[in-house]
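Participant: Pasted the sequence and its predicted model underneath.
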Amino acid sequence: MEYILGIDIGTGSTKGVAVDLQYKPIGSSQSFYPTTSSEPGYSEQNPLLIWEACCKVITEQINLRGRSPKIISLSCAMHSLIAVDSGGEAIIPMMTWADNRAANFADQLLSQGSGIEIYLKTGTPVHAMSPLCKIGWIRSHLPEVFSRTEKFISIKEYIWFKLFGVFEIDHSVASCTGLMELDSLCWYTAALNAAGIQEEQLSRLVSTAFYRAFPEAIPGMEAVTAGVPVVIGATDGCLANLGTGAIAPGIGALTIGTSGALRVSAECSRFNKEAMTFSYRLDEKIYINGGPVNNGGIALKWQLKNILGTSQLREEDYETAFRSVSNLGPGADGLLFLPYLQGERAPVWDARSCGVFFGLNLSHTSDHMTRAVIEGICFALEDVLNALERSGQQVDRIHVSGGFVASAVWLQILADITGKELVLISVDDASAIGATILAAKAIGLESDYPMPNIKEATRIYPDKQTHKKYMEIFEIYVALYPALKEQMHRLHKLSNNPSSAGLL
């Protein structure tokens, strides 16, 4: 059987998903790798382990199928940065999207006024996550590393160089760097100046449909037949829209994993300067506008492990938690949760914000707290949805994917809070499937992007009365952060100042 292999290079693992020529999954392999934090605010990975994971999942799928795929296509997580030498080897560990050490650089760029101009030209929020800010931090704090660096690249460029020996970057990954002008699809000189680099220190820009033939004798990938087209692909977020069929007007794509993001496709960029919603590229014609949140499934995991004391979380622990909150009404009997456990990105963009239970009293139980956490995650996504709609982006229906959305209870709460129809397309393979769809069009198997058949997909509809109740609660939710922001920052300063350690 002929098949296409989509490779999704994620933050926690790389997954290879094989689909038939109707884009139905026929098998998958997954390989995990660790994230380390050598200092507070650091989030680092060894890119060589990620390369080995790619080799492993590709080889496993070929061995299972008994033949090489018709096409291989790549998806990857956004905002990674690797400083490499001329041989493509990492000089320091890779900085992931969650690395926060460039927060001060981002604040300074925004305070100078040039930050907003760069945001409006590149579509990438000025934040510690962006490669622009990471490069600026390296230049200021690691000058020796900066001077030794031949190229600043993403994890996909690292894999691509391992395969083909050239530095090339697709327009989708480049659109998430804060360094590429969104409309012209060229490196943006003002952003490069802000980072302190030249265009020669970045990879050559290519289309997301660009491909090369798999070379002879790549160690670790001997199973791949030479000549198989390898499509460079796009980012995981943009490809999740494609994989869930959310590239038509009015259809949003929501991914909830450890973090979360809501995205809508459009023919042009749309900005909300106050909320710094992003605008990225799927290809030369399609923009993906949206907003990310830091705290998705990780907040519920924190509640179950750290608060309820479940040491080893299993699937049944989540099922028990959802059953326990299903009998509680909207608002958890007056308990709200601001889910900023890892700081927050859209719409507040505040790394110094923190989580808050609000309204806690003696009548509340652990079940109330769990429901408040779930509702808090959904309120955060509603906050992003409102920001998108205020920018003129219409959202009538939301296609949902991600490993933390299998619960009917969670989905109903999300539908009731957003007031939107939800369509559950795929549990956790949307980006890899999107990569296979993009690849089919890239090499001419399709004249346009084929859309998934959603007639049999699970649909969840909001309850109008419950939505009305939630909107009253949401007014309180959105008022909490502005009211507490100053005190959050004071507490953050105290807790991160060694001389104040004894005060807390």
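Facilitator: Arrived safely. Computed from a predicted structure; not experimentally measured.
Participant: make it CA atoms for all contacts and neighbour counts henceforth
Facilitator: Will do.
Participant: ranges for the strands of the stretch 101-250 of the chain?
Facilitator: Here the stretch 101-250 of the chain has its strands, by DSSP state E, counting those that start in this stretch, at 151-153, 168-170, 180-181, 186-187, 204-206, 211-213, 229-235, 250-256.
Participant: now for the second one, which elements pack on it?
Facilitator: With contacts defined as 3 or more Cα pairs under 8 Å, 6 or more residues apart in numbering; DSSP states H and E, strand 168-170 has these neighbours: helix 155-164, strand 204-206, strand 229-235.
Participant: before we move on, the earlier item: looking at the strands of the stretch 101-250 of the chain, which is closest to residue 314?
Facilitator: strand 250-256 (18.0 Å; Cα to Cα).
Participant: Now tell me what touches whatever helix or strand comes next after that closest one from outside.
Facilitator: Of the helices and strands lying after strand 250-256 in sequence (DSSP states H and E), the nearest is strand 260-266. Residues from elsewhere that reach strand 260-266, judged by Cα atoms under 8 Å, 6 or more residues apart in numbering: 237, 241, 246-255, 286-296, 381, 384-385, 393, 395.
Participant: And the residues you listed, which of them are buried?
Facilitator: 237, 241, 246-247, 251-255, 286-296, 381, 384-385, 393, 395 (16 or more other Cα atoms under 10 Å).
Participant: ok, second structure coming up, stack it against the first:
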Amino acid sequence: MQTLLGLDLGTTGVKAALFAVEDGHVVADAFYEYPLFHPHPGWAEQNPQDWWQATLAAIRSCLEKAEKQGVKPADVKGLGLSGQMHGVVLLDEADQVLRPCIIWADQRSEAQCQWMTERVGASKLIEYVSNPALTGFTAPKLLWVRDNEPALFARARTLLLPKDYIRYLLTGVKAMEISDAAGTCLLDVKHGVWSQEVLKAIELDPAILPPVVPADAASGSINAEVAHLTGLPVGVPVAGGGADNACGAVGNGVVVPGLALVSVGTSGIVLSYAETPQVDTSGPVPRVHTFNHAAPDAWYLMGVTQGAGLSMRWLRDNIGLPERALERWTGGDAYDYLAQEAAGVPAGSEGLIFLPYLQGERTPHLDAYARGGWIGLTASHDRRHLIRSVMEGVAFSLKDCFSIIQEQGLRLEQVRATGGGAKSPLWRQIIADILGVELVVTNASEGPAFGAALLAGVAAGVYPSVQVACEKTVRVLEKTEPDQNVASAYQQAYETYRALYPALKPIISRPGAF
């Protein structure tokens, strides 16, 4: 059996998954966690060495599980990388890591965002890199290091993104893959090259940036040391791979016009395939991101809601289940129980609206100080209404993203759902009803790792193209049609939802408001 290995370097841990070339089914997988550090409020860092040790362990475990099924390491034809975007890994002259990685969730670089925007010019920055400077992106974090740790920065010789650091250790090759490079705020997204205009404006030496490589081509191969540490054969080609959302799109077959992806994880996204690098020009700052796709010569538009599954987890942890329910509930999954309670409430939660801004909001507000809450609470509401309103509030936020993408003129014929929240039939139905489109679920249970493996298959010559790889392996398993009987109720509720942020912004959306 020929197989492909996908690695997904996430925020909580790394997933290694082995897939059959023939039909994409999962042969074996393994997941290893690593810590996340918050040295100060708003900071988020990880140790790249923790990633590496977890990666080695995950690969070894995955291969050992596969061997028990008669699938040998020699059967691995390619390896693909996916990973969290926007991190800053700095290497010195000896290629040693200089400091912990400042990851995507870090918010310390607001001053650098403002300086970068003023230095380049707000409109010029959009012209050059198709996106504004945001605290989540790589460039402002790098500037923070330069401003606050100048001696350390002076020793820096190479900037890598998280998964690209793992590539370096696997292969000895320093490179940055295009869909991940698009999230640095340093890449000319339209042409796939580093923006010399931006680099000159912010006085950043281009020598610190590695070459940009394609997602679906071999960028190196497994070296002898890694082969000894993992059990992989020497010479296995390692594909460029992709950013986590780009690989998630590949894994769900969102690689042709007309398809979009809705992901409900800790955060939520709406991502649509685009044949051209379209940029939202409806205001001074684009409300959705424009990034290079992992599929060649393609792009995607993406809106992000910060608190999707996060809102449900907060509800579970802080409001939770009544004691009597816990005593009799043996299903094992508290989320299933919460969904059962929510199912008894009519669409619109009888006037209760939830704003899911528990970590600020990105699309459409780009407001780190946005705050969440319930509006419309009355004595007639109970915990069931709280639960359903959270599900609906997240779906309304996704509709904000979806509507902006629709405004760009993209044809959205089918939306594919992924992520932990998409496993809930009720939540899928709510999202389908609020978006007004058919939602489908595919066999891509491993998400980004599957997409990374398919990219490896193209790089290894197993598949002739990304599109063919998806045609051969991605299958639709379930469909959820919107219920026209609730369309009117949701339209009214959504209009109320949209009116709440601008009404509340002067009161709560400012530093120190609470």
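Facilitator: Okay, I see it. Keep in mind that this is a model prediction, so the values were computed, not measured.
Participant: After superposing, what score do the chains get?
Facilitator: After superposition, the two chains reach a TM-score (TM-score structural alignment, normalised by the length of the first structure) of 0.93; 494 aligned residues with a Cα RMSD of 2.2 Å.
Participant: Let me have the strands of the stretch 101-250 of the first structure in JSON lines, adding distance to residue 135 of the first structure as columns.
Facilitator: Shown next, in JSON lines, are the strands of the stretch 101-250 of the first structure (distance: least, Cα to Cα, whole Å):
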{"stretch": "strand 151-153", "distance to residue 135 of the first structure": "8"}
{"stretch": "strand 168-170", "distance to residue 135 of the first structure": "17"}
{"stretch": "strand 180-181", "distance to residue 135 of the first structure": "14"}
{"stretch": "strand 186-187", "distance to residue 135 of the first structure": "15"}
{"stretch": "strand 204-206", "distance to residue 135 of the first structure": "18"}
{"stretch": "strand 211-213", "distance to residue 135 of the first structure": "28"}
{"stretch": "strand 229-235", "distance to residue 135 of the first structure": "20"}
{"stretch": "strand 250-256", "distance to residue 135 of the first structure": "28"}
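Participant: Return the most buried member of those.
Facilitator: Burial of these is given as mean neighbour count (mean count of other Cα atoms under 10 Å); strand 229-235 ranks first at a mean of 29.
Participant: what's the angle between that strand and helix 155-164?
Facilitator: Interaxial angle, strand 229-235 of the first structure versus helix 155-164 (axes from the mean of the first three to the mean of the last three Cα atoms, to 10 degrees): 170 degrees.
Participant: Strand 229-235 of the first structure maps to which residues in the second structure?
Facilitator: Mapping strand 229-235 of the first structure onto the second structure (TM-score structural alignment) gives residues 237-243.
Participant: Name the residue closest to the centre of the second structure, please.
Facilitator: residue 245 (4.2 Å; Cα atoms, centre = their mean).
Participant: show me the contacts for it.
Facilitator: Per Cα under 8 Å, 6+ apart, neighbours of residue 245 of the second structure: residue 448.
Participant: now swap in residue 155 of the first structure and tell me
Facilitator: By Cα under 8 Å, 6+ apart, the neighbours of residue 155 of the first structure are 47, 76, 80, 81, 82, 94.
Participant: so the last one touches residue 42, yeah?
Facilitator: No: at 10.2 Å, residue 94 of the first structure does not count as touching residue 42 under the criterion of Cα atoms under 8 Å.
Participant: Have a look at these two and say which one is more surrounded.
Facilitator: Each of residue 94 of the first structure and residue 42 has its neighbours counted (other Cα atoms under 10 Å); residue 94 has more, 23 against 16.
Participant: Could you check how far that one is from residue 47 of the first structure?
Facilitator: Noted for residue 94 of the first structure: a distance of 6 Å to residue 47 of the first structure, by Cα to Cα, to the nearest Å.
Participant: Show me where the stretch 401-514 of the second structure has its helices.
Facilitator: 425-435, 448-459, 466-473, 487-508 (DSSP state H, counting those that start in this stretch).
Participant: Show residues contacting the shortest one.
Facilitator: Put plainly, it is helix 466-473 of the second structure. So helix 466-473 of the second structure is contacted by 22-25, 216, 250-253, 255-256, 295, 454-455, 457-458, 463 (Cα under 8 Å, 6+ apart).
Participant: now the angle from that helix to helix 448-459?
Facilitator: Using the same axes, to 10 degrees: helix 466-473 of the second structure against helix 448-459 is 120 degrees.
Participant: Check which residues of helix 466-473 of the second structure are buried.
Facilitator: Buried residues in helix 466-473 of the second structure (16+ other Cα under 10 Å): 466, 467, 469, 470, 473.
Participant: For residue 49 of the first structure, identify the helix or strand it belongs to.
Facilitator: Secondary structure (DSSP H and E) places residue 49 of the first structure in helix 47-65.
Participant: okay, that helix sits on what stretch of the second structure?
Facilitator: The aligned range for helix 47-65 of the first structure is 48-66, by TM-score structural alignment.
Participant: In the first structure, what residue corresponds to residue 436 of the second structure?
Facilitator: Counting by TM-score structural alignment, residue 436 of the second structure corresponds to residue 419 in the first structure.
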